[in-house]
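Enquirer: Could you work out the structure for the sequence below:
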Amino acid sequence: MRAITYDRYGGADVLQLSDLPVPKVGPDSVLVRVRAASVNPVDWKVRQGYLDQVLDVDFPAVPGWDVAGVVERVGLDTPELSVGDEVYGYVRKDWLQGGTFAEFVAAPVRTLARKPASLSFEEAAALPLTGLTAYQTIERSGLAAGQTVLVHAASGGVGSAAVQIAAARGARVIGTASERNHDFVRELGAEPVAYGDGLADRVRALAPDGVDVVLDYVGGDAVATAPQVLRPGGTVVSIVDAAARDELGGVYAWVRPSSADLDALTRLVEDGALRVHVDQVFDLADAADAHRASESGHVRGKVVVRV
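Expert: Next up, the predicted model:
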């Protein structure tokens, strides 16, 4: 099968199109014929070696955790899925080697769910990691209807999902974004505010009593400024900065695969409460360019690779 591989840490130029054997399928896994995958910042951070102390990487590694495709073969005990099912998922295993930037991927059933019928394969591939991150961080924040939440990086992959999920829960949403993305953030259901100096004052102008929850999907000063915008008893959740937990008593989160949570995202999609924005689509052979596009930091939504 065709697959993108890299045999050492480095820049996007270490990615190459290779020919690999079709992966074996374990008892609780299925073989997915990949129709699309997507790029997340963690993909190129792993490729650059930034997470070497966290994740085992077996070279040559196939990158990618997001997938949308069709079940090609089932394992010995996978009653949840059948051959021909259209699925999507966040196929993170305990080590990184056989990723989703390939024609086939062996995926544990716990990482998959049936694809939302209303989404294309490209749109479905853009949702799992970002959607699960948004959903799980909102769950852990305890955000309730009628509360106010500040979403950092509201126009990005995770942030754009979080805005919509929070709004669907009946929360008021304020979202940080660059000026060029303010209209996009409004369309998602948030009140946009600009990054930079004076952010706390701009947030307080919109929410004089402070916000109930801060969701940090960007890092930088987001956690450091949280006490200036949170009302007493408020919560900060970060996927970037452990200070949210260690210094502010909030939550430091790492997304987990979950079929049940993917099903929850599917319900939001089918109810019209969650839409997916695909910024760019690349062919598999151009995966290095897809990584470069994600690394640029100017993506609205997600970068997708079509297989």
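
Enquirer: Going by C-alpha atoms from here, please, whenever you check contacts or count neighbours.
Expert: Noted.

Enquirer: So which residues of this protein form helices?
Expert: Ranges of helices in the chain, per DSSP state H, are 41-47, 121-125, 128-141, 157-168, 182-188, 199-206, 226-229, 243-246, 259-270, 287-295.

Enquirer: and Leu274, how many residues sit next to it?
Expert: For Leu274, the neighbour count with other Cα atoms under 10 Å is 23.

Enquirer: likewise Glu187?
Expert: Glu187 is flanked by 10 other residues according to other Cα under 10 Å.

Enquirer: Relative to Leu268, how far out is it?
Expert: From Glu187 over to Leu268 the distance is 17 Å, taken as Cα to Cα, to the nearest Å.

Enquirer: Can you add distance to Val307 and give the helices of the chain back as JSON lines?
Expert: What follows is the helices of the chain, written out as JSON lines (distance: least, Cα to Cα, whole Å):
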{"stretch": "helix 41-47", "distance to Val307": "17"}
{"stretch": "helix 121-125", "distance to Val307": "10"}
{"stretch": "helix 128-141", "distance to Val307": "17"}
{"stretch": "helix 157-168", "distance to Val307": "21"}
{"stretch": "helix 182-188", "distance to Val307": "28"}
{"stretch": "helix 199-206", "distance to Val307": "41"}
{"stretch": "helix 226-229", "distance to Val307": "41"}
{"stretch": "helix 243-246", "distance to Val307": "38"}
{"stretch": "helix 259-270", "distance to Val307": "22"}
{"stretch": "helix 287-295", "distance to Val307": "10"}
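
Enquirer: before we go on, could you also do this sequence so I can check it against the first one:
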Amino acid sequence: MRAVVVRSFGGPEALELVELPIPAPGPGQVRIRVRAAAVNPVDAFVRSGAATEVGLVPARDQYGLGWDVAGEVDAVGAGEAGAPGRAPDGNTAGTKGFAVGDPVIGLSDRLDLPSAGYAEYLVLDASSVAPAPRGVPFEAAASLPLNALTAAQALDRLGLSAGQTVLVTGAAGAVGGYAVELAREAGLRVVGSASAADEELVRGFGASGFVPREAELGAAARALVPGGVDGVLDAAVVGVRALDAVRGGGAFVSVVLGGAPPALRGIRVSTVYVRADGERLAELAKLVEAGRLTPRVADTFPLDKAPAAHQRLSEGPLRGRLILLP
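Expert: Sure, this is the predicted structure:
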């Protein structure tokens, strides 16, 4: 199979298209014929060598890239608890209800892999996979797993209740846009922060208040919510600039390692590290089907143009995800 990997760290030119053996699924796993794979900032973090420098990824000869994929189940390993599965030789039955040909989405949340989502085939634990949203192209579905799960798990970490207020920074971005919509679904009042040009977009996601990212975030948010918001979901990683928007004893969640500010005024400060969760991903896919969660694709590239996709990623803000099409 064709796959894009990194064998020496660097810029977009460090990405290599190579031929690798097609992986076989083990017990409790499925193999996906990848039709679309999202390009995320974490991929550039690995490609550059920064993930190895900070100790998140051990040194190795080859690194796979790509966390979220959409495609069809191509093979199913032996089922759980001794149930038969569909192996690469074509035997019947399935794991966790998946069968060959099923359209699915999945998240590969392991950094230390020689091949990952930027490939024609990917093996995942069945618990990391969910049915793809019906009626949605694979390229749009591939933008869901990493970003929507990050938003959902960050909102969980905030622990807010219906009627409370959350400030979402980066509210026009991939994680932030999903966060605004999911917060609205949870009955929260949402104040979104993004470029002034994106106000209409952010309000369309469900934000009742808007603060331009160029503004003094604390003062601007408190002008809308006297006393301060109950929590901040910091998708733009502005850190301490958004902390003043939070009331004393509120909550602050960052989505990037090292992005959390000091825990001042009794504010609960934490960082969310996304984890694969097929059941939660299935719930998010249902929201997409219902039109209550909005996948966005900025552009698509063939697999062999992965360096061009990474170059575009480095050039500035995107309203949606770049997608590779193996």
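
Enquirer: Report the TM-score for the pair.
Expert: TM-score for the superposed chains, counting by TM-score structural alignment, normalised by the length of the first structure: 0.94, backed by 305 aligned residues with a Cα RMSD of 1.7 Å.

Enquirer: re earlier: which one of the helices of the first structure lies closest to Asp94 of the first structure?
Expert: helix 41-47 (13.7 Å; Cα to Cα).

Enquirer: Only the buried residues of that closest one, if you could.
Expert: 43-47 (16 or more other Cα atoms under 10 Å).

Enquirer: sorry, back to before: so which of the helices of the first structure comes closest to Leu76 of the first structure?
Expert: Comparing the helices of the first structure by Cα to Cα, helix 259-270 comes nearest, at 18.9 Å.

Enquirer: got the angle for that closest one vs helix 157-168?
Expert: 70 degrees (axes from the mean of the first three to the mean of the last three Cα atoms, to 10 degrees).

Enquirer: what about helix 259-270 of the first structure, distance to the chain center?
Expert: In this view, helix 259-270 of the first structure has its centroid 14 Å away from the chain centroid, taken as Cα atoms, centre = their mean, to the nearest Å.

Enquirer: give me the number of residues near the residue opposite Asp304 of the second structure in the first structure once aligned?
Expert: Taking TM-score structural alignment, Asp304 of the second structure has Ala285 as its aligned residue in the first structure. The tally of other residues near Ala285 of the first structure (other Cα under 10 Å) stands at 19.

Enquirer: could you measure Ala285 of the first structure against Ala12 of the first structure, distance?
Expert: According to Cα to Cα, Ala285 of the first structure stands 13 Å off from Ala12 of the first structure.

Enquirer: what does Gly159 of the first structure give?
Expert: Separation of Gly159 of the first structure from Ala12 of the first structure (Cα to Cα): 25 Å.

Enquirer: Looking at the two, which is more packed in?
Expert: Using other Cα under 10 Å, the more surrounded residue of Gly159 of the first structure and Ala12 is Gly159, with 27 against 18.

Enquirer: so what corresponds to the more buried one in the second structure?
Expert: Correspondence of Gly159 of the first structure to the second structure, assessed by TM-score structural alignment: Gly176.

Enquirer: Next one: its match from Ala242 of the second structure, what distance?
Expert: Distance from Gly176 of the second structure to Ala242 of the second structure, by Cα to Cα: 14 Å.

Enquirer: With Asp156 of the second structure instead?
Expert: 19 Å.

Enquirer: before we move on, what about Ala171 of the second structure?
Expert: Distance of Ala171 of the second structure to Ala242 of the second structure, computed by Cα to Cα: 13 Å.

Enquirer: now Gly249 of the second structure
Expert: Distance, Gly249 of the second structure to Ala242 of the second structure, by Cα to Cα: 15 Å.

Enquirer: between those two, who's got more neighbours?
Expert: Comparing Gly249 of the second structure with Ala242 by other Cα under 10 Å, the one with more neighbours is Ala242, at 26 against 14.
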